[in-house]
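K.L.:
A structural model of the following input is requested.
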Amino acid sequence: MTQRPSEGGSSKDYRIPEKREQITLSDHRPTSVIDTRTNTIIALVVFAFTLIVYIFTQARTTSFWDSGEYATCMSILGVPHPPGNPFYIVFGRALVAIFGSFISHAIIAAFVSCLTSALAVMFTYLMTVKLVSMFKLSKWDAVFAGVIAACFTAFSFTFWMNAIEAEVYSGLVFFVNINIWLILIWVEKSRDFSHQNILLLIIYVFFLGFGVHQTALQIAPAILFIMV
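P.N.:
The predicted structure is shown next:
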């Protein structure tokens, strides 16, 4: 408190306003709360366990809806119903060309969903660990939250059903999740301009996801909001 003389000779009390603490992005950046080796091992265990469960429960032939169409398009490198899923079909066709002589094409088409779903679950774990790290919790709290989020994703009814049949949604979720994880990596390292090439990778992965399913476009506003 400071006294300031007034024009009439008397003093007047007034308070100097205190400077408020401003919360900025730097106060809530994702951090690497767990060492890379441990985090990678846990992520791979989550991926392997999920993939094994999906393989044992996957469809052995074509199932309902678009599965037969996608399996056929992978076999002949055909064009599915508009607006199309070019990257999904080309990737499946590559696996058919390699393994199609001794494995059913329907099984290969379903395996594509198993593989991309397991990868999506793995990146659910990784991005959850990054998100939880923003709240300054311990590393094992982050790991526990990541594993729980991965399990809830992997074995939820809708996700599991799409993971074991020839469908594009598992591939879509994979590309959305990896993009979110890359954005969190970029936010963590955005002060270091040597890591700005991550932006190019984010854009590249985004358009790969667009080639799987056009609803990948839904995360574009979030990407622009965080980066701009």
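K.L.:
can we go C-alpha only for contacts and neighbour counts from here?
P.N.:
OK.
K.L.:
Leu224 versus the residue nearest the centre of the chain, what's the distance?
P.N.:
For the chain, the residue nearest the mean C-alpha position is Asn177 (1.1 Å; C-alpha atoms, centre = their mean). Distance check for Asn177 against Leu224: by C-alpha to C-alpha, to the nearest Å, it reads 16 Å.
K.L.:
try Leu184
P.N.:
13 Å.
K.L.:
Among these two, which residue is more densely surrounded?
P.N.:
Set Leu184 next to Leu224 and count neighbours by other C-alpha atoms under 10 Å: Leu184 wins out with 19 against 9.
K.L.:
Wait, that one touches Pro30, no?
P.N.:
Yes. Under the criterion of C-alpha atoms under 8 Å, Leu184 makes contact with Pro30 at 6.5 Å.
K.L.:
overlap in contacts of those two?
P.N.:
Here Leu184 and Pro30 have Lys130, Leu131 as joint contacts, going by C-alpha atoms under 8 Å, 6 or more residues apart in numbering.
K.L.:
Also this sequence, please, to line up against the first:
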Amino acid sequence: MARFSNGWHPNTTKGEASSPSYNWAAVVVAVVALVLYLHTLHPGVGPYLDSIEYQITTLVLGVSHPPGYPLYTGLGRLFVALLPWRNAAFRLNLLSAVCSALTVALVQQVTYRLTRSILLSLFGALSLAVAVRFWYQANYAELYPLNGAFVAATTLALLAWMQTRRPALYFLSAGLYALNFGVNAPAVVLLPMWFFAVLVTDHRMLTRPRNLVLTALIVLVAAAQYLYVPLRAFQHPPFCNYCPENWSEVPAFLSGREWWGIAFGVQPRYYLQRWADSGYQLMLQFWPVGVLLGAVGLWNLVRERTRLGVLFLLGLVGEWFFVVTYDVVDWADFMHPLYILFAPLLAVGLGEAWGWLAARTDRWRAPGRVAVLGLFALAMAGLLVATAINNYPLVDQSQRTDWHAWARDLLAQMEPGSWVLTPPTPTDGFVHSWALRFVSWAENRVPDLVIVYLPGLDPPGPPPGYLRWEEAEPHLAEHPLYVIELDDERLRNYVLLPVLRNDGWPLGYRVVGGRAADGGVEPWVSPEEWVQIQDRLLWP
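P.N.:
Next up is the predicted model:
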């Protein structure tokens, strides 16, 4: 079968690896991707609960939910503390954009090593860059982009080691893979892929005592990042979600015991449905033609360069198995590594399609052959452009200032020392209360604001920033008290005063009275203010 180029062989020479055009192509796709992502980047706090959690964690150098994600916290803190632009939430969102652009560059490098074609490597990398979910996740604070950068970097290191057998690349792959556990614990599903690369390339890297000891040392150094969790948690930072109180609780926290029921929790009878749904998600990223090209590319690798084909197959199967069995509503978000591993295969498949078409038109007259091949190339380039144009409005979050503006407006009307009741978890107000917490600390707006958490739940931080409901309830009338969600059965006993924006839109409610023991209403404000607000009250 004809080939896209003459160099489709797994061995890489020193000259090829350091080719200026090879490296500049990575810079080009990274810049293109970063420009796109900066245009669609979320400008502030949000848009999801986990995003706000990470924004708070990096702001106060706290601890996120189990297992704590220390590497993400550390890198995020550097972005928040050192960058001079905009607000702290924007800076952490920017980390996602930078990591995603880096991932695109790394995918270009991986693809070039598979195809030896700069054009094909550009196509594979840009296909990933404009994939709708990958692009969307580049716009806000989350773990996926940094995890994706580590997945791409580990894959590149393994691939380069398999092609060159340079020991330094093996140790680099071990370090990258081990560090990734500080970002994403489910990285364990890539362990078969990593072990396979070792066994088929040079098993002595794990059987020779010296190499084994050095590998173990690398893993231990990477694992040491998790010492941050207990050491910081025991200092009682302002924010510490599911915080371990002592050393006996640390193993459960680090092992993510809180999530044991959902990891691999989908019942087997639903596997087929989840498999079909995940296949649909893959087609949303790369269109059916892209999925077909990726399948052709994987088949070509397995057939002609079996070790490389099995390497990618194990990576895809591991990540896909996790996605199929992960029992959460937002399971599709965890397909992020799948897209990264699939994009190079798409480019390999495109090379095969080009080779097939070139062979079929080899005996044609030059004008006809050039026209057919030119139209094919234009169609592929047009597919990239059309994908970017189609996806831009779907991923654009650059105007999502509503939560940040709401929090600023509400805090502007609060008194120092105000308390806020956390709304029930199923409501939008629950997430809004986290945004309020972030803005109050990040912008020094009512910084002594106290969040009163839900009954029966441990708050994600210690006093004075957070209080348990059971501790706060007897003292509610002693402080300015606000609520932001009416869907709360606790409000049946309170008289509420709407807090309005300049245009009359309600931002929240201040509790100005409560039901007395005799069934009447007891004002919590002065008699003069009580008289003035009678016509605006919401009664229990």
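K.L.:
care to give me the TM-score?
P.N.:
Once superposed, the chains reach a TM-score of 0.78 (TM-score structural alignment, normalised by the length of structure 1), with 189 aligned residues with a C-alpha RMSD of 1.8 Å.
K.L.:
Residue in structure 2 paired with the residue nearest to the centre of structure 1?
P.N.:
Using TM-score structural alignment as the criterion, Asn177 of structure 1 maps onto Ala152 of structure 2.
K.L.:
Which stretch of structure 2 lines up against stretch 110-122 of structure 1?
P.N.:
Against structure 2, the aligned range for stretch 110-122 of structure 1 is residues 93-105 (TM-score structural alignment).
K.L.:
swap in stretch 86-95 of structure 1?
P.N.:
With TM-score structural alignment as the criterion, stretch 86-95 of structure 1 aligns to 70-79.
K.L.:
Mean distance between that stretch and structure 1 after superposition?
P.N.:
Stretch 70-79 of structure 2, aligned to structure 1 and superposed, deviates on average by 0.8 Å (mean C-alpha distance after the TM-score superposition for structure 1).
K.L.:
Buried ones in that stretch, by neighbour count?
P.N.:
Residues of stretch 70-79 of structure 2 classed as buried: Pro70, Leu71, Tyr72, Thr73, Gly74, Gly76, Arg77, Leu78, Phe79 (neighbour count, 16 or more other C-alpha atoms under 10 Å).
K.L.:
Over to stretch 169-177 of structure 1?
P.N.:
Neighbour counts over stretch 169-177 of structure 1 (16+ other C-alpha under 10 Å) mark Tyr169, Ser170, Gly171, Leu172, Val173, Phe174, Phe175, Val176, Asn177 as buried.
K.L.:
Near Met161 of structure 1, how many other residues are there?
P.N.:
So Met161 of structure 1, with other C-alpha under 10 Å, has 18 neighbours.
K.L.:
Give the aligned equivalent of it in structure 2.
P.N.:
With TM-score structural alignment as the criterion, Met161 of structure 1 matches Tyr136.
K.L.:
Now do the helices in structure 1.
P.N.:
With helices called from DSSP state H, structure 1 shows them at 36-57, 67-76, 86-99, 105-133, 139-154, 157-163, 169-189, 197-210, 220-227.
K.L.:
Just give the nearest non-adjacent residue to Gln58 of structure 1, would you?
P.N.:
Among residues not flanking Gln58 of structure 1 along the chain, Ile164 sits closest, at 4.1 Å (C-alpha to C-alpha, 6 or more residues apart in numbering).
K.L.:
and Ala208 of structure 1, how far is that from Ile164 of structure 1?
P.N.:
You called it Ala, but residue 208 of structure 1 is Leu. Applying C-alpha to C-alpha, the value for Leu208 of structure 1 to Ile164 of structure 1 is 22 Å.
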